[in-house]
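Q: model this:
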Amino acid sequence: MILALHNRYRTLGGEERAVEDLTWLAREHLGEEVELLVRDSSLLGRRAAATGLLRGGLDPDEVTAAIRRTRADIVHAHNLLPSFGWRALAAARAAGAKTVLHLHNYRLVCAVATCVDPAGEDCTRCHGRNTTPGLRLGCRGSAVEGVAYAAALSVWQRRTLDLADVVVVPSAAAKERLLALGVPVGDALVVPHVVRTAATTTAYAADGPALVVARLAPEKGVDVAIAACREARVGLVIAGDGPEAADLRRVAAAAGLTVLEGNGGPAPWDGQVRFAGRVPDELLSRLRAAASVELIPSRAHETFGLAAIEALAFGLPIVASGVGALAALPEPVRLVPPGDAGALALAVTGARGDARAAAAGPQLARSLAGPEVVAPALAAAYAGVRGGRGQTS
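A: Predicted coordinates for the structure are as follows:
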């Protein structure tokens, strides 16, 4: 029996999808019973969040009770901050369960988890337990939050790792970056995110707009996509929401583009950008079918790049920043330097409606993240803890 823990973010994103899909994989492909214990940062007051960070977690007795009720022998911990913390792992061990710590991002060392500074640039200033650069730069925005994160990450990083029987990361690139950041994850196992299905036929519009599916945050480089599509004279649809939503609308308007709202109406054309907001899966499929190319213009050292794999699985040509795990994507994915709107514009022009790339995408997605690939990796992580293999640090 697996008890999965996840503290949802204030703005939901790809990690929530990854947790949901890995839970599905464990049930449907490994035959595991899985229960998900969720807490939600949007429902947690800032004072309580700060208390959870500094104390190393809130209410570990809830974890103990869930283990006893479900008889879970493994606790699979996804995002622990701010409310679960190392105390959830300690409670799991005390109750007789083994622990799998799944590091989807760089939260153990970076207060914003992305290694991107307030200017939107890749940043590795924080290193090991030295988190003062993030505090000095004001990465959390709020000074109170900044102090809480800087202190908590520094004090509790090693204890969190020491309480993990197995550490899991989503890619070799994520593991390499964590080690470079001074986080001792040398024995971490790679378990990719999973894409449940891949298309058998492709559906896209060769002359349709470009599409970006992303959380609207600085590290996602959506402003670069706006500039590139303006230069390439291609319409753009942006599906997602986040803290930069209003700023990105202003960026588009300042560039002389017409800003459209909502997910209805005709597809944008040259000079238009449509902000569709967060969309359900069914509508996202329709947006992809109406697009000619999907862009992943991230500035961040992505740990996996779920949007890219999902676009490949759909059968849509893609252009991505050659950074982090995205840099390992093979042809026919077109890679460009992060933050380079000119290079992205050229790649967009070449990739739109590329039939060869669209046809190759689903098989490539299956080879990278299909259930038949990810299930054995996840099974190995669970077998590792059940067999008593521990994480050395």
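
Q: make it CA atoms for all contacts and neighbour counts henceforth
A: Noted.

Q: tell me which element Ala225 is part of?
A: In this structure, Ala225 is located in helix 222-232 according to DSSP states H and E.

Q: Which residue ranges of the stretch 101-250 of the chain form strands?
A: 166-169, 189-190, 210-213, 236-239 (DSSP state E, counting those that start in this stretch).

Q: Name the residues that touch the last one?
A: Same thing as strand 236-239. Strand 236-239 has contacts (C-alpha atoms under 8 Å, 6 or more residues apart in numbering) with 209-214, 226, 229, 268-269, 272-279, 284.

Q: Redo the strands of the stretch 101-250 of the chain as a markdown table? Include mean neighbour count and distance to Val100.
A: Below are the strands of the stretch 101-250 of the chain laid out as a markdown table (neighbours: other C-alpha atoms under 10 Å; distance: least, C-alpha to C-alpha, whole Å):
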| stretch | mean neighbour count | distance to Val100 |
| --- | --- | --- |
| strand 166-169 | 25 | 5 |
| strand 189-190 | 22 | 10 |
| strand 210-213 | 28 | 30 |
| strand 236-239 | 28 | 33 |
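
Q: Same list (these) but as CSV, adding distance to Tyr106.
A: Below are these laid out as CSV (distance: least, C-alpha to C-alpha, whole Å):
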stretch, distance to Tyr106
strand 166-169, 10
strand 189-190, 15
strand 210-213, 21
strand 236-239, 25
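
Q: Just the buried ones out of the contacts of strand 236-239, please.
A: The neighbour-count test (16 or more other C-alpha atoms under 10 Å) marks 209-214, 226, 229, 268-269, 272-279, 284 as buried among the contacts of strand 236-239.

Q: same for the helix holding Ala225, what does it pack against?
A: For helix 222-232, the elements it packs on are strand 210-213, helix 245-254, helix 341-351, judged by 3 or more C-alpha pairs under 8 Å, 6 or more residues apart in numbering; DSSP states H and E.

Q: Now show me the structure for the sequence below, then we'll compare the two:
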Amino acid sequence: MRVLVVHNRYRSEQPSGEDNVVDQEVALLRTGGHHVDRFERRSDDIADMSLARKALVPVRVPWNPAARAALAERLRRERPDVVHVHNTFPLLSPAVLDACHAEGVPVVATLHNYTQVCPSGTLYRDGATCTACVGKFPLPALRHGCYRGSTVATVPLVVNLLANRRRWWSTVSRFFCISDAQRRTLIANGMPADLLTVKYNFVEDTTLRRTGPGDHLLYLGRLTDEKGVRLLMAAWDRVARAGGLGVPLVIAGAGPLGDEVKEWARSRSDVRFAGLQDKASSRALISRSVAVVVPSQWLETFGLVVVEAMAAEVPAVVAGHSSLAELVDDGVTGLTHTPGDAASLAVALGQIVRASTSLGHAARARYDREFTPSVGLANLVTQYQRVIEESRRGAQTVR
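A: Alright, predicted model coming up:
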């Protein structure tokens, strides 16, 4: 098959697992013998734009005619069998869908978040799940400045949602949800069920597997409130007051709370702040872990670090909701804690230290069943083939 992948890459200083997923899928498809091209823009490029071009970026979030024209030209020249859209914010816009429709190329899209029903894409505000904008004019998002805490910055996202929601739903042949929990949440909040199918992300296998009990507990991810970093700090304070667990906590990542986390860790002998890590260093940290800790407060659509840990025979402690509860079988491949509850998280951390070895073996077994590259390739190709065949049947009907 000929596949064209459409994606707006995130800023380098705010790395996203979404970029990693896109890169891994492209490499996987090419390894499987498929011809894959990319149509990409990079948010890093905004910094080098002139002031006039920078001023146009938010204006073109809902509709970028230049991106539409450029993609249309690529489609006419390369004639892919299918276009796979990931992220269009902020430099591509849903105008790319219009180009695909005009050129008669079927489209699939992976939903990495909740932007189809929520302007900020998180269904989260002020420490709790929020659906205030779902199904109605998203005035609350403007009032609360849900994107970067700014009403002005939120306006393009609100306009984008209002102007293009129906365009997405009428142009995309199949949306890939990356967990069943995400699919159920989107359906409950108004998305058409027949457009949504579950396709888990896959994770590359690793030769770095845990060989002993592990050296540390590990948080690896963005340092933001919705990821539960402050909750983890509060839980660890409880652990320390109770005498500790005999292993340190390592926190690796970057984000808005980076300085706060670094300051908290500085005076503690039982915490190490590792900062942002590259892929190889992240895999090494995981393989030496007693467990990874994912205490997210928002409704995670997938837990990439959880599955990376599975591959390394490392269990996880996760918040018992959303996709996290779907990925972790409580008491089998890891442990869940009550979302938002520091005391429950502290208890789970103590329990995982005593039971991590057997849970790690079970976690690896589930990885082998559901999250390997071979499983991922089969799922992806099957979905592409269905969409391509449906498109051809539709074209024949029209003729």
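
Q: hang on, the earlier thing: list just the one of the strands of the stretch 101-250 of structure 1 that sits closest to Asn105 of structure 1.
A: Asn105 of structure 1 lies closest to strand 166-169 among these, at 8.2 Å (C-alpha to C-alpha).

Q: so where is that closest one in structure 2?
A: Mapped onto structure 2 using TM-score structural alignment, strand 166-169 of structure 1 spans residues 174-177.

Q: Mind reading off the mean deviation between that stretch and structure 1?
A: Taken over the aligned residues, the distance from stretch 174-177 of structure 2 to structure 1 averages 1.5 Å (mean C-alpha distance after the TM-score superposition for structure 1).

Q: which residues are contacting that stretch?
A: 107-112, 183, 195-200, 301, 387.

Q: can we see that at 6 Å?
A: For stretch 174-177 of structure 2, the external contacting residues (C-alpha atoms under 6 Å, 6 or more residues apart in numbering) are 108-111, 183, 195-199.

Q: Let me know how buried the equivalent of Pro184 of structure 1 over in structure 2 is, in neighbour terms.
A: Using TM-score structural alignment, the equivalent of Pro184 of structure 1 in structure 2 is Pro192. Pro192 of structure 2 has 11 neighbours, counted by other C-alpha atoms under 10 Å.

Q: now do Asp187 of structure 1
A: Asp187 of structure 1 has 14 nearby residues by other C-alpha under 10 Å.

Q: do the same with Gly96 of structure 1
A: Counted with other C-alpha under 10 Å, Gly96 of structure 1 comes out at 16.

Q: Would you tell me what helix or strand Val108 of structure 2 is located in?
A: Residue-wise, Val108 of structure 2 maps onto strand 107-111 under DSSP H and E.

Q: equivalent range in structure 1 for that strand?
A: With TM-score structural alignment as the criterion, strand 107-111 of structure 2 aligns to 99-103.

Q: hey, where'd the helices end up in structure 1?
A: Using DSSP state H, the helices found in structure 1 span residues 14-30, 46-55, 60-70, 85-94, 132-137, 143-162, 172-180, 222-232, 245-254, 281-289, 306-314, 341-351, 355-369, 371-386.

Q: now those helices in a markdown table, with distance to Ser321 of structure 1?
A: Shown next, in a markdown table, are the helices of structure 1 (distance: least, C-alpha to C-alpha, whole Å):
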| stretch | distance to Ser321 of structure 1 |
| --- | --- |
| helix 14-30 | 17 |
| helix 46-55 | 33 |
| helix 60-70 | 39 |
| helix 85-94 | 33 |
| helix 132-137 | 24 |
| helix 143-162 | 29 |
| helix 172-180 | 14 |
| helix 222-232 | 11 |
| helix 245-254 | 19 |
| helix 281-289 | 19 |
| helix 306-314 | 10 |
| helix 341-351 | 8 |
| helix 355-369 | 17 |
| helix 371-386 | 24 |
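
Q: closest to His78 of structure 1 out of the ones you listed?
A: Nearest to His78 of structure 1, of all these, is helix 14-30, at 7.3 Å by C-alpha to C-alpha.

Q: in the closest one, what's buried?
A: For helix 14-30 of structure 1, burial by neighbour count (16+ other C-alpha under 10 Å) applies to 14-16, 18-19, 21-27.

Q: ditto for stretch 30-41 of structure 2
A: Buried residues in stretch 30-41 of structure 2 (16+ other C-alpha under 10 Å): 36-37, 39-41.

Q: Contacts for that stretch, please.
A: So stretch 30-41 of structure 2 is contacted by 1-8 (C-alpha under 6 Å, 6+ apart).

Q: Among those, which are located in strands?
A: Residues of the contacts of stretch 30-41 of structure 2 located in strands (DSSP state E): 2-8.

Q: Which of those has the largest number of neighbours?
A: Counting by other C-alpha under 10 Å, top hit in those: Leu4 with 24 neighbours.

Q: Please name the residues that touch the aligned partner of that one in structure 1.
A: Taking TM-score structural alignment, the alignment pairs Leu4 of structure 2 with Leu3 from structure 1. By C-alpha under 6 Å, 6+ apart, Leu3 of structure 1 lies in contact with 34-36, 72, 75.

Q: farthest pair in the residues you listed?
A: Between any two of those (C-alpha to C-alpha), the greatest distance is 11.2 Å, for Leu36 and Ala72.

Q: From Val155 of structure 1, how far off is Gly141 of structure 1?
A: According to C-alpha to C-alpha, to the nearest Å, Gly141 of structure 1 and Val155 of structure 1 sit 21 Å apart.

Q: more crowded one of those two?
A: Neighbour tally, Gly141 of structure 1 and Val155, criterion other C-alpha under 10 Å: the higher count belongs to Val155, 17 against 11.

Q: how about that one, what's its match in structure 2?
A: Checking TM-score structural alignment: Val155 of structure 1 goes with Ala163.

Q: same check, this time on Asp59 of structure 1
A: Structural correspondence for Asp59 of structure 1 with respect to structure 2 (TM-score structural alignment): Ala67.

Q: returning to what we had before: Ile187 of structure 2 versus the closest residue to the match of Pro184 of structure 1 other than its chain neighbours, what's the distance?
A: Nearest non-adjacent residue to Pro192 of structure 2, counting by C-alpha to C-alpha, 6 or more residues apart in numbering: Trp169, 7.9 Å away. Taking C-alpha to C-alpha as the measure, Trp169 of structure 2 falls 13 Å from Ile187 of structure 2.
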